[in-house]
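got a predicted structure here, sequence first:
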Amino acid sequence: MNGKHITRLGFEKAAIGLAMTAATVREGAGVPRDDILDELRAVQGDPGAYTTGVYAALAAELRARAADRDARAGAALRPQPLPYAVWGADLIDAGATVQMDVAMRLPVSRAGALMPDAHVGYGLPIGGVLATEDAVIPYGVGVDIGCSMMLSVLPVAPDAVATADAVQLLLKHTRFGAGVGFEKRDREDHAVLHESAWDDQPLLRHLHDKAVAQVGSSGSGNHFVEFGTVTLTQPDLDLEAGDYLAVLSHSGSRGFGAQVANHFTALAQKHWPTLDPAAKKLAWLPLSGEDGQAYWQAMTLAGQYALANHDLIHARLARALGVRPLAQVSNSHNLAWRQVVDGKELIVHRKGATPARAGQLGLIPGSMADPGFVVRGRGSGAALDSASHGAGRALGRKAAASSLAKKDVQAYLARRGVTLIGGGIDEAPQAYKRIEDVLARQSDLVDMVATFMPQVVRMDTGSEDV
């Protein structure tokens, strides 16, 4: 028996030495060469049947190579993206379209849509909607898992709370910024902190204290809490037409959600080491697998935690005013949902997109000095029952900070009668698309229910405050 006999069987280079070693042992035991060659063919045909014995090392190598080939085949991108619908293409920068094209080349992708507020993000663009089969993409959900909106309509006239009083209420009852939370004596409890899921994973147990410390607070960037006026031109939300004082908030799952996102993205990338570099941030976890199930549990908990932060923000402010909300509307816009699409259950990722099933209420804000809107979904199948989650950035943060003048931003706020606490140049209204343009491009996705005009706005401090 020599190497030529082994090579003729089609063994790859790394396996030839192992095959030769096993063959030598069998020759030493007196087995004829032809019988050894038949045995080697049998190992090639079913390496899983040889976990012990003289051929075990060879079989293990063959199984590993087969798994690698399967992984490479499973991670291969389609040569062309699947078709997807786009709303407001004239408002969307080319980079966001490139990212969506890559997402639609994933082997697990089945359908998608791009909203008019779309702009470049990590992996899936902000404003991207992606349906996959048996796969969840951590960066298809986003770093701020469960990022969401909430509106409380109060039984108070819009002018009943003076601007100075609204400023003091926001300063006392809200907290903003990375790593920031209420002082221990001022923290409030919430049922989400007692969910059994916290004990199901080491990661969640580790992050529980962080969640407790930051509950009821908001992050940095575009997160905000605002007092403003809600206007209903006709009865809706179980309210009469008219103007009402309201609180609108935009917040997410804080440091807890960010660490969940980064942890599971790293796991997903290990699942697909041969994934095209263009799609690295779109690495997925099979939902039928253990890691996929763990992410789904953590994502769901982070979504609940994000809404709990809104609950506490709104409860604090309503309690301080001595009122109970007349109506509340909320929605998440950074999550994945199980959804039936064309008769099949898929996983629909909305990264910066508002759920908009027929009749479903949602919130689409503008900027710190532009109107936001309560909307009702129209249930567009082409949009996977989705709409935009806001106005969407026209300028990146660095571009806004370097190109916008503080005096121009302050003049814009003054014209709109908006008082700002915190907020940086990178969040200036001029850094965003016009919300009216964005809504005009998606009139077939949502109907307008009410308009919200901000009056007193609190945000985290930016790189340069306005």
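Happy to help now that I have it.

from now on I want contacts and neighbour counts done on CA atoms only, so please keep to that.
Noted.

any chance you could map the strands in the stretch 201-350 of the chain?
For the stretch 201-350 of the chain, applying DSSP state E, counting those that start in this stretch gives strands covering 224-232, 242-251, 285-286, 327-332, 334-341, 344-351.

return the distance of the first one from the chain's centre.
The reference is to strand 224-232. Offset of strand 224-232 from its chain centre (Cα atoms, centre = their mean, to the nearest Å): 25 Å.

looking at the strands of the stretch 201-350 of the chain, which is closest to residue 19?
Between residue 19 and the strands of the stretch 201-350 of the chain, the tightest spacing by Cα to Cα is seen for strand 285-286, at 34.3 Å.

who are the packing partners of the closest one?
When contacts are defined as 3 or more Cα pairs under 8 Å, 6 or more residues apart in numbering; DSSP states H and E, strand 285-286 sits against strand 135-136, helix 290-321.

go again using 10 Å as the cut-off
Counting contacts by 3 or more Cα pairs under 10 Å, 6 or more residues apart in numbering; DSSP states H and E, strand 285-286 packs against strand 135-136, helix 254-271, helix 290-321.

circling back to that earlier point, turn the strands of the stretch 201-350 of the chain into TSV, columns for mean neighbour count and distance to residue 136.
Shown next, in TSV, are the strands of the stretch 201-350 of the chain (neighbours: other Cα atoms under 10 Å; distance: least, Cα to Cα, whole Å):
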stretch	mean neighbour count	distance to residue 136
strand 224-232	25	29
strand 242-251	24	23
strand 285-286	22	5
strand 327-332	19	17
strand 334-341	20	7
strand 344-351	24	7
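
structure two is appended below for comparative analysis:
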Amino acid sequence: MNGKHITKLGFERKAIGLALAAATAREGAGVERGEILDELRAVQKNPAAYLAGGVYAELAAELGAQNALNDSRQGVALRPAPLPYGVWGADLIEPGARAQMDVAMRLPVTRAGALMPDAHVGYGLPIGGVLATDNAVIPYGVGVDIGCSMRLSVFPVRPDALKVEEARRLLLRHTRFGAGVAFEKREREDHAVLHEATWDSQPLLGHLRDKAAAQIGSSGSGNHFAEFGTLTLSSADLGLEAGTYLALLSHSGSRGFGAQVAGHFTGLAERLHPNLDPAAKKLAWLSLDAEEGQAYWQAMNLAGRYALANHELIHARLARALGVNVLASVHNSHNLAWKQQVGGQQLIVHRKGATPAARGQLGLIPGSMADPGFVVRGRGHADALASASHGAGRQLGRKAAANTLVKKEVTAYLKQRGVTLIGGGIDEAPQAYKRIGDVLERQNDLVDVVAQFMPRVVRMDSGSQDI
């Protein structure tokens, strides 16, 4: 008996070695080759019957795992109805987002889910969707901007000590915004994340490292921002006394690097599920038992660390420019997947536009360019998978906002609230978003408010129609 006989039976990869080892053992016991081949065919046909023990048990386990993986790659039928899931702020959520969440809850790998009050339509999983899956990761369940995150730094400066013109000058000099924006080599900053061995673990990551190095410490377009404002603590917390402080709040992600990782692995997941129901096409998953799933998991987490590094450099530059040290800081990612215990089982919890809110965990929920944001502490609500909203959430899509909002009215809104804007398109106007007070009210069982941040000088990328 040799490997050629095993291969002719159709065994693949690791199973070939296991089948050969079992066949050799059977030959040693005096069993004829023809009988051994019949036994191997029987194990192929019904691996479950041989799992209890014996010479074929290990082979049967490997075949069972391969069959499960092949089933997932070919796509299996969606559940006939969605699993039940919690919804916070149902009156604030558009039907399209509910429909997308319903499809996600029909996936065969889904085990639990929740929908936050800032939810609106996205690609695949809705923005504001939280989805727990069994040993599978969904690239579009994480999102295109992998690791998109928030950071707040509190400075030992009175809010009124930084004048508007100086704040404008600092933001213009020390922040960069826009799709494709990068630093010249002489301007680039270094960070430990750029020296991780992870970049050498996959050709894709190695190819993208130079792009990541050129863009580190910058921000993208859309709703990314950096803003000076007033942080109000009504009681001692964050290691600070109650009072008002100058603070910097930023929203940024993993730039072009993360977007290309997302595109690559989303395409791969879709190709591995050619028969997946068209309604769930953008929810194609990667098994964490497979090489593809492990590769995405590794790349996703690197993008998450890279996104946080962008914030660190932005905040460090501005703190140096102010000539001060940071008194306190808070940060969190809201486009990522985590391994998390849910109902006594380890699941993969995707938060696509949702803030981690485990009991005692600090997080940041911004409003809009002219509305307050909040530092919150999670309450660890089990039905919400220990999550909360990641912001106010859009009530108008970008095209709808650009077509319906009046520049004069938006400008008046900013002036009334004492906000100075640098850049910013009308599609990011405050009126394009839900009222942050309404969103917080719908999730007071998910988080407690620790402090309020009010924007004063805001920088964003310029939109197609500036305010």
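Arrived safely, thanks for sending. None of the values given here were measured: they were computed from a predicted structure.

superposing both, give me the TM-score.
With the length set by TM-score structural alignment, normalised by the length of structure 1, the two chains reach a TM-score of 0.86; 414 aligned residues with a Cα RMSD of 2.1 Å.

hmm, back to that, distance to residue 181 of structure 1 added to the strands of the stretch 201-350 of structure 1, as CSV?
Formatted as CSV, the strands of the stretch 201-350 of structure 1 follow (distance: least, Cα to Cα, whole Å):
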stretch, distance to residue 181 of structure 1
strand 224-232, 15
strand 242-251, 13
strand 285-286, 32
strand 327-332, 21
strand 334-341, 22
strand 344-351, 25
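
apart from its chain neighbours, what residue comes closest to residue 191 of structure 2?
Setting aside the residues directly before and after it, residue 191 of structure 2 is nearest to residue 309 in space (Cα to Cα, 6 or more residues apart in numbering), at 7.1 Å.

I'd like the helices and strands packed on strand 285-286 of structure 1 written out as JSON lines, with mean neighbour count and distance to residue 42 of structure 1 added.
Output for these, formatted as JSON lines (neighbours: other Cα under 10 Å; distance: least, Cα to Cα, whole Å):
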{"stretch": "strand 135-136", "mean neighbour count": "24", "distance to residue 42 of structure 1": "35"}
{"stretch": "helix 254-271", "mean neighbour count": "20", "distance to residue 42 of structure 1": "30"}
{"stretch": "helix 290-321", "mean neighbour count": "21", "distance to residue 42 of structure 1": "33"}
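
dump these into JSON lines; add distance to residue 332 of structure 1 as well.
Compiled in JSON lines, these are given as follows (distance: least, Cα to Cα, whole Å):
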{"stretch": "strand 135-136", "distance to residue 332 of structure 1": "17"}
{"stretch": "helix 254-271", "distance to residue 332 of structure 1": "13"}
{"stretch": "helix 290-321", "distance to residue 332 of structure 1": "7"}
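
out of these, which comes closest to residue 350 of structure 1?
Closest of these to residue 350 of structure 1 is strand 135-136, at 11.4 Å (criterion: Cα to Cα).

so what does that closest one touch, helix or strand wise?
Strand 135-136 of structure 1 sits against strand 285-286, helix 290-321, strand 344-351, with contacts defined as 3+ Cα pairs under 10 Å, 6+ apart.

what ranges does the stretch 51-200 of structure 1 have for its helices?
Taking DSSP state H, counting those that start in this stretch, the helices of the stretch 51-200 of structure 1 run over residues 56-75, 94-103, 138-141, 163-173.

just put these in CSV and tack on mean neighbour count and distance to residue 45 of structure 1.
Below are the helices of the stretch 51-200 of structure 1 laid out as CSV (neighbours: other Cα under 10 Å; distance: least, Cα to Cα, whole Å):
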stretch, mean neighbour count, distance to residue 45 of structure 1
helix 56-75, 17, 10
helix 94-103, 20, 36
helix 138-141, 30, 37
helix 163-173, 15, 68
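
to residue 370 of structure 1, which of the helices and strands packed on strand 135-136 of structure 1 lies closest?
For residue 370 of structure 1, the closest of these is helix 290-321, at 21.2 Å, according to Cα to Cα.

now that closest one: which residue numbers in structure 2?
Counting by TM-score structural alignment, helix 290-321 of structure 1 lines up with residues 291-322 of structure 2.

that stretch vs structure 1, average offset?
In this overlay with structure 1, the average offset of stretch 291-322 of structure 2 from its partner residues is 0.2 Å by mean Cα distance after the TM-score superposition for structure 1.

tell me how many other residues crowd the closest residue to residue 81 of structure 2 other than its chain neighbours.
Closest residue to residue 81 of structure 2 apart from its sequence neighbours, by Cα to Cα, 6+ apart: residue 106 at 6.1 Å. By other Cα atoms under 10 Å, 19 other residues sit near residue 106 of structure 2.

same question for residue 279 of structure 1.
Residue 279 of structure 1 is flanked by 18 other residues according to other Cα under 10 Å.

and it, how far from residue 264 of structure 1?
For residue 279 of structure 1, the distance to residue 264 of structure 1 (Cα to Cα, to the nearest Å) stands at 16 Å.

of the strands of the stretch 201-350 of structure 1, which is nearest residue 16 of structure 1?
strand 285-286 (33.8 Å).

roughly how far apart are the residue nearest to residue 191 of structure 2 and residue 253 of structure 2?
For residue 309 of structure 2, the distance to residue 253 of structure 2 (Cα to Cα) stands at 9 Å.
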